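K.L.:
model this:
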Amino acid sequence: MTQWERARREFESCVAERPSEYEPTTVAVMNDILELLQRTGRPAPNIWPGYWPAFCVDWDLPGVENLKLEVFADRIEVYRYNETLFDVWDEDHDPGNAFSEAFLNELPSPDVTLLK
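P.N.:
Next up is the predicted model:
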């Protein structure tokens, strides 16, 4: 199983565990993120259900091990953890729309070997 197959299965499993709780818009925003990551050659994330009907996303990779996203119907909460605290900000997002440059800069760098 590839890393992208694993990530898709994690996403589908979240929805399957709580099918009536996830709004279609929340699922669409998560699909937008996955499409962006895969299209731009970025690494596949880990995905698990949030406390609210949201998706939690992170990576076990150097440089982004302190990054976590929480995906909702209208926004993505972006968390960067440090030794004592964390920074958080919201990326407003409507399904199908572009992401901000600030959001793109937070994500793991593309793997140039995947883009060739």
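
K.L.:
only C-alpha atoms from now on, for both contacts and neighbour counts.
P.N.:
Noted.

K.L.:
ok, now which ones touch Ala102?
P.N.:
Not one residue lies near Ala102 by C-alpha atoms under 8 Å, 6 or more residues apart in numbering.

K.L.:
that one: which element?
P.N.:
helix 101-106 (DSSP states H and E).

K.L.:
following the chain onward from that helix, which element is next?
P.N.:
From helix 101-106, the next helix or strand downstream (DSSP H and E) is helix 112-115.

K.L.:
next one: that next one to chain centre, how far?
P.N.:
Its chain's C-alpha centre and that of helix 112-115 lie 20 Å apart, by C-alpha atoms, centre = their mean, to the nearest Å.

K.L.:
pull the residues that contact it.
P.N.:
Applying C-alpha under 8 Å, 6+ apart, the set of residues contacting helix 112-115 from outside is Thr40, Gly41.

K.L.:
mind listing what's buried along that helix?
P.N.:
Residues of helix 112-115 include none that count as buried (16 or more other C-alpha atoms under 10 Å).

K.L.:
here's the other one to compare against:
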Amino acid sequence: MTKGVVEWPLVLDEAKRLADERGDAFDPAVFDNLSDVIAHASADTPAPLVGLGYWPTIQLSWPSLSLEVFEDRIEVYPASPPGVTCVWYEPHAVGQPFSDAFRRDLSMVLSV
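P.N.:
Next comes the predicted model:
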């Protein structure tokens, strides 16, 4: 289930609403990590599509990048050529800085 693009101030509330509708038990750290992504990305990045992941996770999507927010990491899915899937993990603990690689891939959203 994916919601349309929402404004950054509404992303966390929309993610929690979708999680409540799904009914799965979400680890609170998922929403804490989502808050960290919002704090980092909202100043320079357009607001994303907000959806639910396969697991009890939250997805943020742009045309050139998707993120899946877990309790202990962010899965990063940069745009790839057809037939190629690129994914990498950004280990993340709440309140810790993001890596240069994560910031670089997030900046791809601005280049579209």
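
K.L.:
about what we covered before: how far apart are the helix holding Ala102 of the first structure and its match in the second structure?
P.N.:
Mean deviation of helix 101-106 of the first structure relative to the second structure after superposition (mean C-alpha distance after the TM-score superposition for the first structure): 0.4 Å.

K.L.:
looking at the second structure, which residue lies furthest from center?
P.N.:
Gly83 (22.7 Å; C-alpha atoms, centre = their mean).

K.L.:
name the SS class of that one, please.
P.N.:
Of the three states, Gly83 of the second structure takes coil under DSSP: H, G, I helix; E, B strand; the rest coil.

K.L.:
separation between it and Thr57 of the second structure?
P.N.:
Distance of Gly83 of the second structure to Thr57 of the second structure, given as C-alpha to C-alpha, to the nearest Å: 25 Å.

K.L.:
the equivalent of Trp55 of the second structure over in the first structure: helix or strand, and which one exactly?
P.N.:
The alignment partner of Trp55 of the second structure in the first structure, by TM-score structural alignment, is Trp52. Counting by DSSP H and E, there is no helix or strand that carries Trp52 of the first structure.

K.L.:
now do Val29 of the first structure
P.N.:
Going by DSSP H and E, Val29 of the first structure is in helix 24-39.

K.L.:
next helix or strand past that helix?
P.N.:
With DSSP H and E, the next secondary element past helix 24-39 of the first structure is strand 46-49.

K.L.:
how much does that next one stray from the second structure?
P.N.:
Mean for strand 46-49 of the first structure is 0.9 Å (mean C-alpha distance after the TM-score superposition for the first structure).

K.L.:
please report the distance of the match of Trp55 of the second structure from Pro110 of the first structure.
P.N.:
30 Å.

K.L.:
quick revisit: quick one: the match of Trp55 of the second structure from Ala16 of the first structure, how far?
P.N.:
On the measure of C-alpha to C-alpha, Trp52 of the first structure and Ala16 of the first structure end up 15 Å apart.
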